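Visitor: predicted model and sequence follow; I will ask about them next.
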Amino acid sequence: MSALVHVLVPFILCVAVANTGLFDQVSVDTNYEHYAERALPHLPAFLAMPFNCLVNAGYTVVGVYWLHLRITGLGPERDLHNAKDVFALMALLYGPVQWTRLATLRRAPAVLDQWFTLPIFAWVPVWCGAVARGWSGGRALAAEVCSLLSYSLALVHERGFELALAVHIVAAVHAASSLQRAHGDSVSLRYFALAALACVGFVVLKLLDHALAQWWPFQRLTGHFWSKICDIIQFHYSFCFLTHIAQRTQTAHKRIS
């Protein structure tokens, strides 16, 4: 229940703020020309770009899977399970937000699509810190608030969101690599490498969406589509990495005690 409250309260707050007009000056794309996949006008709006729409269900699948997966070896306390559940709920909600953006082409869902990306990446350092040093509600709250507020950079500069996202990605990779060096093994290293590779694919394929569309393999299943596949894979292996190291650290603490 605490994980649900942790995610839903800022989610509802952000939805409300995004619909006030505060971010009317933020540079977001609200037309199909932004995507290389061609819209099919004979299909309903929620399937106008079938592949880029349907791929968003993958986030919900990953979220539901990890939300219901009970991880053994995390000790009697709920803190690490709650950290996992928060991340899973973020994934579960992120898919519908992106799908709504494509279905409506409205500004508010486009803003939310960008905005929610930031606390998702910010949760990786929070979870890493909980595994390495124990849970701290204060650190988690501070990280989430700072992450949400960082979207205000989009009001200051046309590329403000991209700058905020880059900082979040670097912070997530740094936290995960530090945790790997301190507590990881060969299994967690493999998970980390796969998540990092998927993150690179997520960024590069999205940036090259239109450039890749000149090639036949990317004209139907476009770079943006494969970017989302990489993002879903990134989510999954981030879960694998963090839960595996959490189990290792908890087992080591039990042996010491």
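Guide: Cool, the structure landed.
Visitor: drop to CA atoms for contacts and neighbour counts, all remaining ones
Guide: Noted.
Visitor: state the number of residues packed around the closest residue in space to Ala108 that isn't next to it in sequence.
Guide: Nearest non-adjacent residue to Ala108, counting by C-alpha to C-alpha, 6 or more residues apart in numbering: Ala18, 5.2 Å away. Number of residues near Ala18 (other C-alpha atoms under 10 Å) recorded here: 19.
Visitor: show me what the strand or helix carrying Ala172 is packed up against.
Guide: For Ala172, the element it lies in under DSSP states H and E is helix 160-183. Under the contact criterion of 3 or more C-alpha pairs under 8 Å, 6 or more residues apart in numbering; DSSP states H and E, helix 160-183 touches helix 107-133, helix 153-156, helix 186-207, helix 223-256.
Visitor: ok, and what's touching it?
Guide: 114, 117-118, 121-122, 124-125, 128-129, 132, 150-154, 188-189, 192, 196, 245, 248-249 (C-alpha atoms under 8 Å, 6 or more residues apart in numbering).
Visitor: could you give me the buried positions within that helix?
Guide: The neighbour-count check on helix 160-183 (16 or more other C-alpha atoms under 10 Å) flags 160-161, 163-165, 168-169, 171-173, 175-180, 183 as buried.
Visitor: again, but for stretch 131-140
Guide: Residues of stretch 131-140 classed as buried by neighbour count (16+ other C-alpha under 10 Å): Val131, Ala132, Trp135, Ala140.
Visitor: again with stretch 18-30
Guide: Ala18, Phe23, Val26, Ser27, Val28, Thr30.
Visitor: closest to Leu207 out of these?
Guide: Distance to Leu207 across the buried residues of stretch 18-30 (C-alpha to C-alpha) is lowest for Val28, with 14.6 Å.
Visitor: could you give the number of residues near the residue nearest to the closest one when sequence neighbours are not counted?
Guide: Distances taken as C-alpha to C-alpha, 6+ apart place Ala110 nearest to Val28, at 6.3 Å, with adjacent residues excluded. Using other C-alpha under 10 Å, Ala110 has 22 other residues around it.
Visitor: quick check: Ala110 touching Arg101?
Guide: Yes. Contact criterion C-alpha atoms under 8 Å: Ala110 and Arg101 qualify, at 5.4 Å.
Visitor: which non-adjacent residue is nearest Ser227?
Guide: Computed as C-alpha to C-alpha, 6+ apart, the closest residue to Ser227 that is not its neighbour in sequence is Phe202, at 4.3 Å.
Visitor: try this one next to it:
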Amino acid sequence: MKYALLHVSLPFLVCVAVANTSLFNNVMVDLSYEHYAEQVVDSLPGFLAMPFNSIINVVLLGYVVMGLYWLFRKNSSEETKESRYVRQVFALMAIFYAPVQWTRLATMRRAPAVLDQWVTLPIFAWVSVWCSFIEGGASWRPWFALTTQLGSVLSYGLALVHARGFEVALGGHIVYAVHKGVRVHRLYGDHLSQRHLVLALVSCGGFVGLKLLDHWLARYALFQCVTGHFWSKVCDVLQFHFSFCLLTCLSERSQARQKAR
């Protein structure tokens, strides 16, 4: 686990440092409460001004609980150290993402807003890395993982050249991750992994759709208190969880097939 922690924390700290420079001053990010459909409660402190959007990132909820569950979860005795490393990196990414989300909502500052966008990209890229690991018969290729993650981090540079550069980069990451997930399911999947895949895709669709439709949905009573943006965060946690379910299941099948040969 110490290698997974090191390999997640060091790039994360570099991104934090760069995000706090002037490099991304021209990147379009939303820095006002008007961006969100949830009504601000003036009587609450700033970090809880939008209570429902904030509470999903409280340390004992959401990303952290889910990340800790998968970080310390005991998988089958056949799990290799490489497979364990891939799982732990993904779990730590979820845990590190929680304070980024909360800090953005609590402070409405540019650096956390940039970081919130930026770290999303390597998280989706790690799904593709994990899928390639499974496709290769649970054969770990560190240089492939490194170049994939480095390319993902650098792709945020699109936000510097176009106002919608981040959306383009994120869309590309999502499409590629879905493509890899479907392909690896076809290689090693069964009815159980199919259910996990469908739930992960539905959660991903909810994560994107509910966030984009936040203000439009607020016209309806059901989404006026607990808004679309809040539910998109719930879907985000769920897509993490079901991605874990899918990829750990397929990892075990890949390893079992390799041993049977």
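Guide: All right, it came through fine. Every value quoted in this text rests on a predicted model; they were computed, and no experiment measured them.
Visitor: picking up where we left off before, didn't the residue nearest to Ala108 of structure 1 look like it was pressed against Asp113?
Guide: No. Counting by C-alpha under 8 Å, Ala18 of structure 1 stays clear of Asp113, with 10.5 Å between them.
Visitor: alignment lookup: Trp231 of structure 2 to structure 1.
Guide: Trp231 of structure 2 maps onto Trp226 in structure 1, with residues paired by TM-score structural alignment.
Visitor: check contacts around that match.
Guide: Under the criterion of C-alpha under 8 Å, 6+ apart, the neighbours of Trp226 of structure 1 are Phe202, Leu205, Lys206.
Visitor: and the equivalent of the first one over in structure 2, what is it in contact with?
Guide: Taking TM-score structural alignment for the superposition, Phe202 of structure 1 sits opposite Phe207 in structure 2. When the contact criterion is C-alpha under 8 Å, 6+ apart, the partners of Phe207 of structure 2 are Trp231, Ser232, Lys233, Val234, Cys235, Asp236.
Visitor: correct me, but the fourth one touches Asn57?
Guide: By that I understand Val234 of structure 2. No. Using C-alpha under 8 Å, Val234 of structure 2 is not in contact with Asn57, being 9.9 Å away.
Visitor: of the two, which one has the most company?
Guide: Of the pair Val234 of structure 2 and Asn57, Asn57 is the one with more neighbours under other C-alpha under 10 Å, namely 23 against 19.
Visitor: residues touching His241 of structure 2, list them.
Guide: His241 of structure 2 neighbours (C-alpha under 8 Å, 6+ apart): Met66, Ala200.
Visitor: if I pick Ser193 of structure 2, what's in contact with it?
Guide: His185, Cys245, Leu246, Cys249, Leu250.
Visitor: for Tyr36 of structure 2, same thing?
Guide: Tyr36 of structure 2 touches Asp214, His215, His229, counting by C-alpha under 8 Å, 6+ apart.
Visitor: would you check that Gly184 of structure 1 makes contact with Ile245?
Guide: Yes. Look at Gly184 of structure 1 against Ile245 with C-alpha under 8 Å: they come within range, at 6.1 Å.
Visitor: what about those two, which has more around it?
Guide: Between Gly184 of structure 1 and Ile245, Ile245 has the larger neighbour count (other C-alpha under 10 Å), namely 24 against 21.
Visitor: any idea how far that one is from Tyr151 of structure 1?
Guide: As judged by C-alpha to C-alpha, to the nearest Å, Ile245 of structure 1 and Tyr151 of structure 1 stand 31 Å apart.
Visitor: try Val28 of structure 1
Guide: With distances taken as C-alpha to C-alpha, Val28 of structure 1 is found 13 Å from Tyr151 of structure 1.
Visitor: rebuild the contacts of Phe207 of structure 2 as TSV, extending it with distance to Trp70 of structure 2.
Guide: Output for those, formatted as TSV (distance: C-alpha to C-alpha, whole Å):
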residue	distance to Trp70 of structure 2
Trp231	22
Ser232	21
Lys233	18
Val234	17
Cys235	17
Asp236	15
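Visitor: count the neighbours of Pro45 of structure 2 for me.
Guide: When neighbours are counted by other C-alpha under 10 Å, Pro45 of structure 2 registers 11.
Visitor: likewise the one 3 residues further on?
Guide: The burial count assigned to Leu48 of structure 2 is 19, neighbours taken as other C-alpha under 10 Å.
Visitor: could you do Val187 of structure 1 as well?
Guide: Residues near Val187 of structure 1, counting by other C-alpha under 10 Å, number 12.
Visitor: any idea what it aligns with in structure 2?
Guide: By TM-score structural alignment, Val187 of structure 1 lines up with Leu192.
Visitor: please convert the helices and strands packed on helix 160-183 of structure 1 to CSV, extending it with distance to Pro50 of structure 1.
Guide: Shown next, in CSV, are these (distance: least, C-alpha to C-alpha, whole Å):
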stretch, distance to Pro50 of structure 1
helix 107-133, 18
helix 153-156, 29
helix 186-207, 17
helix 223-256, 10
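Visitor: pick the most buried one from these.
Guide: Most buried of these by mean neighbour count (mean count of other C-alpha atoms under 10 Å) is helix 107-133; its value is a mean of 22.
Visitor: OK, contacts around Phe242 of structure 2?
Guide: Phe242 of structure 2 neighbours (C-alpha under 8 Å, 6+ apart): His196, Leu197, Leu199, Ala200.
Visitor: that concludes my questions; thank you for your assistance.
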